[in-house]
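Chemist: How does the following fold in three dimensions:
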Amino acid sequence: MQKQTVQLIGVPTDIGAGARGASMGPEALRVAGLAAVLESHDLQVHDIGNLPGPANPWLPPDQGYRHLKEVEQWNQTLHDAVHAALARDHLPMVLGGDHCLGIGSISAVARHCRETGKTLRVLWLDAHADFNTAELTPSGNVHGMPVAVLCGHGPKELTGIGGTTPAISPSVVRQIGIRSVDEGEKRFVHKHGLEVFDMRYIDEKGMRHTMEQALAGMDDNTHLHVSFDVDFLDPEIAPGVGTTVPGGPTYREAQLCMEMIADTGRMASMDVMELNPALDVRNRTALVAVDLIESLFGKSTLMRKG
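Modeler: Predicted structure coming up:
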């Protein structure tokens, strides 16, 4: 039987972020041994290196968006790389980079699902809903907008990547771990019916129930995409991010989340976003991220008979 191929796609940019440093994320994940960990699970790893793209000009917002032209270029290049990987039946793993890159990644996955008749489910593991628009946030940082853009709210340069606007419906998204949402953004989330399992929900119901709900309704025709923002984790275990928010999932809660995703056998693409080595301690956050990624591919802390 042919081994499954995981294609690593490095995207070294912090073009959509409010702090510099996420551009170094792909290398930190490689240094933390990502490829070797995946190979230990009988996967074939094809690391295509880092995609090329424009430098970060570090300018203030222009008409509500920072670096719109550069954000478009990075996301179009990423879209093309992810779409090509899926066409080869590879599992693309995007190594970010800031979370604005979810636009290019998920628009490519959505396009692939349209072309193959698959049903898309997106798990958005994050401290933030990322459902802002230029009207809702003064910062203009696009890493706070990717889910809104994917759902058709934003400049046409971004909403049109992938060839269909909107790229996805809010109904395909399940957000987990959310604990920092702007007031206007909160109203916008409710208006569009985004399904959010925030930290209060996880506190009250537990991670197991949360994941059962988030994964419900999938079948053999489901393409599951996991978009993992490292700030999903509590900063006590993952300090190396530009937008830390206290009170995130613990190490064990995060492990259970990943193991339950692995149990479905449906994950077919993923992002690892917002790792910022400039803010980390001895690459600790990258090591935790790689450990959790390993759980997505079948490592389990439980002693179970198969």
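Chemist: make it CA atoms for all contacts and neighbour counts henceforth
Modeler: Fine.
Chemist: Next up, the contacts around residue 198.
Modeler: Residue 198 makes contact with 175-179, according to CA atoms under 8 Å, 6 or more residues apart in numbering.
Chemist: Okay, and which of the residues you listed map to strands?
Modeler: Using DSSP state E, the members of the contacts of residue 198 that fall within strands are 175-178.
Chemist: How about the secondary structure of residue 218?
Modeler: coil (DSSP: H, G, I helix; E, B strand; the rest coil).
Chemist: What about it, how many residues nearby?
Modeler: Residues near residue 218, counting by other CA atoms under 10 Å, number 15.
Chemist: how close does it get to residue 118?
Modeler: Residue 218 sits 11 Å away from residue 118 when distances are taken as CA to CA, to the nearest Å.
Chemist: mind putting the contacts of residue 198 in CSV, neighbour count included?
Modeler: Formatted as CSV, the entries for the contacts of residue 198 read as follows, by neighbours: other CA atoms under 10 Å:
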residue, neighbour count
175, 21
176, 28
177, 28
178, 26
179, 18
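Chemist: Now the second one, please; I'll put the structures next to each other:
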Amino acid sequence: MKDSSRFIKILKVYSDIAGSKRGASLGIDALMESSQDIGSRYFKKYKAESVITNKLLENESTNFPHAKYIDKVYDVVKDVAFRIKEFREEKLFPIVLAGDHASSAGTMHGLKMAHPNDEIGVVYIDAHADIHSPYTTSSGNIHGMPLAIVTKLDNKKSAINQLSQEEIIYWEKIKNLTGKEASIKPENIVFCALRDFQIAEENLINEYNIKKYSAKDITYRGIKNIVDEIFEKLAHCKHIYVSFDVDSIDPLYLPGTGTPSENGLSFEQALQLNMQLIKNKKVCCWEIAEINPKFDENSRGTNAIFKILEQVTKMLIHRY
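Modeler: Below you'll find the predicted structure:
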């Protein structure tokens, strides 16, 4: 009997420089502590690599008000992209444990580098749309921009900011890591648990007819029905990436994230949604992001997220 676990490799991305609050970089070690607390051998069983970034100094300023710390975020995205490319070329299934969600741009770029001629679908489980650009953002936080990065959607029709030349240079660099073509087509994105987005993002969702499901949709229509629809929508895609931002879960259950948003999923819904998605053999990469233990009293939420990680990985192994 083959050891399916050897086809899995974990990438730990210790970065929280793209969010408004620090602490998401601590989420990975918090998951490892949860694993130890229950006697799990999860992190001993699977090989792992790490992407570690320099922490910001206290009160460190940025020269990029509309794309904060983009010079540093670019390095993270580039590093993640080349790691993911290597994993896929080695026929490995990457499980990415990320700090802030900006690094998901690197994951998607890396998948495009590894599969340059194939359609790649994205199932984005998140309270937020993350498709702002420096031209449309009101905060300047790049964890709200990964989908704009990989789709190359500046959305200048909804612009509220005028960028400096240096900001433009870095923005073009981070978008163009994979060349002239966008890494992800906007029509190949499906949102799950989406509920907190701005007009500029809504304009893009409507323009490109991006499919979105709210937590209410998932509750009333049922997870299996939603997942069946997702894979029908992405049937033309050869590879599918699932990105699970824990703020998709309602803060009643999970306060331990930097950008909580009410009316989200329950833990059980998040678990079952990811379990159903990972069964599909087109899924080639799965990611968890935005766990912030600074806001998680007694590690209750982190422990539950580790159980999701463990159960989804078991389902992944079972499908091989």
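Chemist: Superposed, how do the two chains score by TM?
Modeler: TM-score for the superposed pair, counting by TM-score structural alignment, normalised by the length of the first structure: 0.87. Supporting figures: 294 aligned residues with a CA RMSD of 2.5 Å.
Chemist: Residue 63 of the second structure touches residue 72, doesn't it?
Modeler: No - when contacts are counted by CA atoms under 8 Å, residue 63 of the second structure is not listed as touching residue 72 (11.3 Å).
Chemist: Looking at these two, which one has more neighbours?
Modeler: The residue with more neighbours, out of residue 63 of the second structure and residue 72, is residue 72; 17 against 13, by other CA under 10 Å.
Chemist: The residue of the first structure sitting at the aligned position of the more buried one: what's its closest spatial neighbour, skipping adjacent residues?
Modeler: Structural correspondence for residue 72 of the second structure with respect to the first structure (TM-score structural alignment): residue 70. By the measure of CA to CA, 6 or more residues apart in numbering, the closest residue to residue 70 of the first structure outside its immediate chain neighbours is residue 54, 6.0 Å from it.
Chemist: Quick one: residues contacting residue 264 of the first structure.
Modeler: For residue 264 of the first structure, counting by CA under 8 Å, 6+ apart, there are no contacting residues.
Chemist: which position in the second structure aligns with it?
Modeler: Taking TM-score structural alignment for the superposition, residue 264 of the first structure sits opposite residue 280 in the second structure.
Chemist: ok, its match to residue 183 of the second structure distance?
Modeler: The separation that residue 280 of the second structure has from residue 183 of the second structure, given CA to CA, amounts to 22 Å.
Chemist: hmm, back to that, gap between the strand or helix carrying the match of residue 72 of the second structure and the chain center?
Modeler: Counting by DSSP states H and E, the element that carries residue 70 of the first structure is helix 68-87. Taking CA atoms, centre = their mean, to the nearest Å, one finds helix 68-87 of the first structure lying 14 Å from the centre of the chain it belongs to.
Chemist: mean deviation of that helix from the second structure?
Modeler: Its match in the second structure and helix 68-87 of the first structure itself, once the structures are fitted together, sit a mean 0.8 Å apart by mean CA distance after the TM-score superposition for the first structure.
Chemist: so where is the helix or strand following that helix in the second structure?
Modeler: Elements were assigned by DSSP H and E; along the chain past helix 68-87 of the first structure, the next helix or strand is strand 91-96. In the comparison with the second structure, strand 91-96 of the first structure aligns to the range 93-98 (TM-score structural alignment).
Chemist: Mean per-residue distance, that stretch versus the first structure.
Modeler: Stretch 93-98 of the second structure versus its aligned partner: 1.3 Å mean (mean CA distance after the TM-score superposition for the first structure).
Chemist: All the helices of the stretch 51-200 of the second structure, residue numbers only.
Modeler: Defined through DSSP state H, counting those that start in this stretch, the helices belonging to the stretch 51-200 of the second structure, from first to last, are 70-89, 104-114, 146-151, 165-175, 199-207.
Chemist: Tabulate those in JSON lines, adding columns for distance to residue 227 of the second structure.
Modeler: Conversion of the helices of the stretch 51-200 of the second structure to JSON lines gives the following (distance: least, CA to CA, whole Å):
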{"stretch": "helix 70-89", "distance to residue 227 of the second structure": "24"}
{"stretch": "helix 104-114", "distance to residue 227 of the second structure": "21"}
{"stretch": "helix 146-151", "distance to residue 227 of the second structure": "21"}
{"stretch": "helix 165-175", "distance to residue 227 of the second structure": "29"}
{"stretch": "helix 199-207", "distance to residue 227 of the second structure": "20"}
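Chemist: and the helix holding residue 70 of the first structure, what does it pack onto?
Modeler: Counting contacts by 3 or more CA pairs under 8 Å, 6 or more residues apart in numbering; DSSP states H and E, helix 68-87 of the first structure is packed against strand 5-11, strand 91-96, helix 102-116.
Chemist: residues of that helix that come out buried?
Modeler: For helix 68-87 of the first structure, a neighbour-count test (16 or more other CA atoms under 10 Å) marks 68, 70-83, 85-86 as buried.
Chemist: got it, and stretch 47-60 of the second structure?
Modeler: Taking 16+ other CA under 10 Å as the criterion, stretch 47-60 of the second structure shows 50, 53 as buried.
Chemist: Give me the distance from that stretch to the chain's centre.
Modeler: Centroid separation between stretch 47-60 of the second structure and its chain, computed with CA atoms, centre = their mean, is 17 Å.
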